[in-house]
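In: have a look at this prediction, sequence included:
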Amino acid sequence: MSGESPGEALPGATPSKQQQQQQQQQQQQQQQQQQQPTPPSDDTTAAAATATAAAATTATAAAATAATTTKAAAATAATAALAATIAVKTATAAATAAATAAATAATAAAAAAAI
């Protein structure tokens, strides 16, 4: 041979089946390497962890705010119910006082008429 290594094709010669298979294998390996997703970097992982922690903190704060708001609404409703009860009792007392005053006036009028 003239210094050519085995497996090298002569210029202008068609590639052998072995060379075609090697080229196909190389192309397949390159495609597989291109298709493999790159693993996340430490920065990406840290950013995701920070975002998750921030979301958890926000959710906790929202839950605490909702609980406080619910407690405040319940307290307001209880206060309104108490105020309504007091208003009814006050109206009842006023009606009783008016009835007592009317009865007292009627009694006084009857007593004056009897004299």
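Out: Okay, I see it.
In: use CA for all of it now, contacts and neighbours both
Out: OK.
In: any idea how far residue 86 is from residue 70?
Out: The gap separating residue 70 from residue 86 is 24 Å, by C-alpha to C-alpha, to the nearest Å.
In: let me fix that: residue 96
Out: Separation of residue 96 from residue 86 (C-alpha to C-alpha): 15 Å.
In: ok, residue 92 next?
Out: 10 Å.
In: okay, pairing it with this:
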Amino acid sequence: MGWNISHGTDSNGEVRRSYTTMHNLGQQLAHVLSARDWRTIAFLFDGNACDVVIVAPRKAGKIAVVLSRAAQHRLMPSDWAKDAQALADSAQRAATARQPWEWS
């Protein structure tokens, strides 16, 4: 089981990651982000998400900036940076299209 995240680049237009991968990514993000930035995205990685998470386009744009910042951080391992950037890109696509960014 895992997350299917809208506005991705796979054949279904999604980013697909397992719950375990997303939990581990969240731990990596928490290590490289400021407390303020982490608070912006923590709800996506805290393990308390319901069946579907819908993020408004404006908030998705803010999340994209935070995830990109984390992906480019010098302490972010490159494999985790790729996942963070893939999420940032999908969040930005949702924001640009003025559509909700959905995790299901």
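Out: Sure thing, it's come through. Quick caveat, the model's predicted, so the values are computed rather than measured.
In: TM-score, when you put one on top of the other?
Out: TM-score of the superposed chains, computed with TM-score structural alignment, normalised by the length of structure 2, equals 0.21; 24 aligned residues with a C-alpha RMSD of 2.1 Å.
In: ok, residue 79 of structure 2 - how many residues close by?
Out: 10 (other C-alpha atoms under 10 Å).
In: what's the answer for the one 3 residues further on, then?
Out: A total of 15 residues lie near residue 82 of structure 2 under the criterion other C-alpha under 10 Å.
In: element containing it, please.
Out: Per DSSP states H and E: residue 82 of structure 2 is located in helix 78-96.
In: same question for residue 88 of structure 1.
Out: helix 42-114.
In: from the contact counts, what lies against that helix?
Out: Contact analysis of helix 42-114 of structure 1 by 3 or more C-alpha pairs under 8 Å, 6 or more residues apart in numbering; DSSP states H and E lists no helix or strand as a packing neighbour.
In: can you give me how far that helix is from the chain middle?
Out: 29 Å (C-alpha atoms, centre = their mean, to the nearest Å).
In: ok, residue 87 of structure 2 to residue 53 of structure 2 distance?
Out: 14 Å.
In: who has more neighbours out of the two?
Out: Neighbours were tallied for residue 87 of structure 2 and for residue 53 using other C-alpha under 10 Å; the higher tally belongs to residue 87 (24 against 16).
In: thought the more buried one was touching residue 66?
Out: No - applying C-alpha atoms under 8 Å as the test, residue 87 of structure 2 and residue 66 come out as separate, 10.4 Å apart.
In: now do the strands in structure 2.
Out: 2-6, 14-18, 53-55, 101-103 (DSSP state E).
In: comparing those, which comes out most buried?
Out: A comparison of the strands of structure 2 by mean neighbour count, using mean count of other C-alpha atoms under 10 Å, puts strand 101-103 on top with a mean of 21.
In: what does that one contact?
Out: Taking contacts as C-alpha atoms under 8 Å, 6 or more residues apart in numbering, the residues outside strand 101-103 of structure 2 that touch it are 3-7, 52-57, 60, 90-91, 94-95.
In: from these, pick the one nearest residue 36 of structure 2.
Out: residue 60 (15.9 Å; C-alpha to C-alpha).
In: give me the nearest residue to that closest one, chain neighbours excluded.
Out: residue 91 (5.1 Å; C-alpha to C-alpha, 6 or more residues apart in numbering).
In: in contact with that neighbour: list those residues for me.
Out: 7, 60-61, 63-64, 101 are the contacts of residue 91 of structure 2 under C-alpha under 8 Å, 6+ apart.
In: please tell me which one of those counts the most neighbours.
Out: residue 60 (26 neighbours).
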